[in-house]
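Visitor: need coordinates for the below:
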Amino acid sequence: MLHLQRDVGFWAGGDESGPLLFDLIGTDAVTSLGGRRLTKTTSNNYATGRSARGRSAGKWYFEAVKSAGPVGSSSGAIIGLCQASQNLGSNPSAALLGLSGPSYGYASWNGFIYFNGNQMVAGSTWSDRVGCAVDLTAKKIWFHNGGTWQFAGSNPATGAGGTNLDPSVFDLPMFAACGVYAVSPADSMDFIQAGSELYKPAGFLSW
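Guide: Here you go, the predicted model:
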């Protein structure tokens, strides 16, 4: 029998069934679509949300899609990982994934992967479906844009490429997260339900 124990949103015990949902959200945002959609409610700053389930070991994957709102230099979205202590407020310098944390973020508007306010590496900009694979045992993370893993030779199924996790996040629960920003209040991001992902790599479990 599988026993589940909840601790600040962290579930220990295995690959639970059920959809990937936004659990905690920042100001200026609401959830819908059964908890899988994060939507802006004002036109200023970022709205950030994270999953209910945290992971501290193993190979995990999630996918998200920009379901509404523009993507461009003045607006966009970001996906990544954060910890339970992540500030989910609307102040970009304090709440944007990858700018505070420790957290990681893959930005739509410039393709950069951020960690703790630093631009780590540059990938491609994105406007639709993106994904994140993380091996919390091997301490590596990968992002894809429409199924193309960022950076030549990267392939989480084989462990090739990717980005090494910072030691500050080792063995600590990490949460799937998204942030949205736009001049339109309708800016939205959706978590893709487990089993409906298009690009989950072999050997990884749905978040």
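
Visitor: C-alpha only now, for contacts and for neighbours.
Guide: OK.

Visitor: correct me if wrong: residue 132 contacts residue 62.
Guide: Yes - between residue 132 and residue 62 a contact is recorded at 5.6 Å, counting by C-alpha atoms under 8 Å.

Visitor: burial count for residue 142?
Guide: 25 (other C-alpha atoms under 10 Å).

Visitor: let me redo that: residue 118
Guide: 13.

Visitor: measure it to residue 76 for me?
Guide: Residue 118 sits 18 Å away from residue 76, going by C-alpha to C-alpha, to the nearest Å.

Visitor: likewise for residue 142?
Guide: To residue 76, residue 142 is 20 Å away according to C-alpha to C-alpha.

Visitor: and if you look at residue 92?
Guide: 12 Å.

Visitor: residue 107 now?
Guide: For residue 107, the distance to residue 76 equals 8 Å [C-alpha to C-alpha].

Visitor: this one next, for a side-by-side:
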Amino acid sequence: MHFEPISIVWLNQLSAEKRASLIHSLFRLARESTDRMEVAYQNPSAPESEARWRAVGNIQGYLDELNHPTAIQEYMRQHEQFFIAVQGKRVIGFTHIEPKTRKTLYSRITFVHPDYWGKQIGKKLQYSVFGFARKHGYTRLQGDLTSEGSHALYQQMAAKPRSFFKKGQRLERSTESIHITPAGFGISRLHVKINPPLLPKRPLTRRKKK
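Guide: Coordinates of the predicted model:
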């Protein structure tokens, strides 16, 4: 079976015609993805291929922001950048970054179609961002990581395994700060917010006076 190669495209750098075509494809990906998420949530017993959509449901609000191709164009007019993962004529993932300070980029989202998980697409998107950062003088990339998959990606790239869960607690959100140098990159700061313990507290009992 022949598989078309997967390429990463810097949307902002394309000609107007090619950019318009990819913007419409990105819009369709956002719409189709939100529909799949809603179906998955309505069917708790869905097979694994569909259940994956529940795992990325936390980004549905962001995808809803891409409610029309003009919304994406407006983001780009604000000097925000999109890197798109493409296979053939199909958009299968993207990452969206924006300047935060003169030296810092903020990663708004990295999304890969669940049918393409495990193919290193998220890593390819991030390496494209690192290349953009170096070329334009950015030395730091920050982003909120809200899923186990995003944590796994950054752990794998930085080769610094960390434990994000504690007994009786669950992960809410964390922020990675990645320092970018010409020679490479590394996680330099990690902040994790953890929800209150899920385990019920033991009821207090009064000691009987002797």
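
Visitor: what's the TM-score here?
Guide: Once superposed, the chains reach a TM-score of 0.29 (TM-score structural alignment, normalised by the length of structure 1), with 95 aligned residues with a C-alpha RMSD of 4.9 Å.

Visitor: identify the contacts common to residue 107 and residue 76 of structure 1.
Guide: Between them, residue 107 of structure 1 and residue 76 share no contacting residue under C-alpha atoms under 8 Å, 6 or more residues apart in numbering.

Visitor: so which residues of structure 2 form strands?
Guide: Counting by DSSP state E, residue ranges of the strands within structure 2 are 6-10, 81-87, 90-99, 104-112, 140-145, 171-181, 184-194.

Visitor: quick one, the second one and strand 6-10 angle?
Guide: To tie it back to what came earlier, the one meant is strand 81-87 of structure 2. If you take axes from the mean of the first three to the mean of the last three C-alpha atoms, to 10 degrees, strand 81-87 of structure 2 sits at 160 degrees to strand 6-10.

Visitor: which residues does strand 81-87 of structure 2 contact?
Guide: 4-12, 75-76, 91-98, 121, 125, 128-129.

Visitor: quick one, which of the strands of structure 2 is packed in tightest?
Guide: Using mean count of other C-alpha atoms under 10 Å, the stretch among these with the largest mean neighbour count is strand 81-87, at a mean of 22.

Visitor: from what I see, residue 94 of structure 2 and residue 121 are in contact.
Guide: No - Residue 94 of structure 2 is beyond contact range of residue 121, at 9.1 Å (criterion: C-alpha under 8 Å).

Visitor: how near is residue 39 of structure 2 to residue 49 of structure 2?
Guide: In this structure, residue 39 of structure 2 and residue 49 of structure 2 are 12 Å apart, going by C-alpha to C-alpha.

Visitor: neighbour count winner among the two?
Guide: Neighbour comparison, residue 39 of structure 2 and residue 49: the larger count goes to residue 39, with 16 against 10 (by other C-alpha under 10 Å).

Visitor: what sits against the more buried one?
Guide: So residue 39 of structure 2 contacts nothing (C-alpha under 8 Å, 6+ apart).

Visitor: roughly how far does it sit from residue 31 of structure 2?
Guide: As judged by C-alpha to C-alpha, residue 39 of structure 2 and residue 31 of structure 2 stand 13 Å apart.

Visitor: with residue 99 of structure 2 instead?
Guide: In terms of C-alpha to C-alpha, residue 99 of structure 2 sits 26 Å off from residue 31 of structure 2.

Visitor: can you check residue 135 of structure 2 too?
Guide: 33 Å.

Visitor: in terms of neighbours, single out the busier of these two.
Guide: Neighbour count, other C-alpha under 10 Å: between residue 135 of structure 2 and residue 31, residue 31 has more, with 17 against 10.

Visitor: so that one sits against residue 61, correct?
Guide: No - applying C-alpha under 8 Å, one finds residue 31 of structure 2 not in contact with residue 61, separated by 11.4 Å.

Visitor: burial count for residue 120 of structure 1?
Guide: For residue 120 of structure 1, the count of nearby residues is 14 (other C-alpha under 10 Å).

Visitor: after the strand or helix carrying it, which helix or strand is next?
Guide: Using DSSP states H and E, residue 120 of structure 1 sits in strand 118-122. Using DSSP H and E, the helix or strand that directly follows strand 118-122 of structure 1 along the chain is strand 129-135.

Visitor: show me what that next one is packed against.
Guide: Where contact means 3 or more C-alpha pairs under 8 Å, 6 or more residues apart in numbering; DSSP states H and E, strand 129-135 of structure 1 is packed against strand 59-68, strand 76-82, strand 140-145.

Visitor: kindly recompute the last result at 10 Å.
Guide: If contacts are counted by 3 or more C-alpha pairs under 10 Å, 6 or more residues apart in numbering; DSSP states H and E, strand 129-135 of structure 1 sits against strand 59-68, strand 76-82, strand 103-107, strand 140-145, strand 148-149, strand 163-164, strand 188-191.

Visitor: between residue 92 and residue 76 of structure 1, who's got more neighbours?
Guide: residue 76 (25 against 19).

Visitor: dump the helices and strands packed on strand 129-135 of structure 1 to JSON lines, plus distance to residue 176 of structure 1.
Guide: Output for these, formatted as JSON lines (distance: least, C-alpha to C-alpha, whole Å):
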{"stretch": "strand 59-68", "distance to residue 176 of structure 1": "7"}
{"stretch": "strand 76-82", "distance to residue 176 of structure 1": "5"}
{"stretch": "strand 103-107", "distance to residue 176 of structure 1": "10"}
{"stretch": "strand 140-145", "distance to residue 176 of structure 1": "12"}
{"stretch": "strand 148-149", "distance to residue 176 of structure 1": "18"}
{"stretch": "strand 163-164", "distance to residue 176 of structure 1": "17"}
{"stretch": "strand 188-191", "distance to residue 176 of structure 1": "9"}
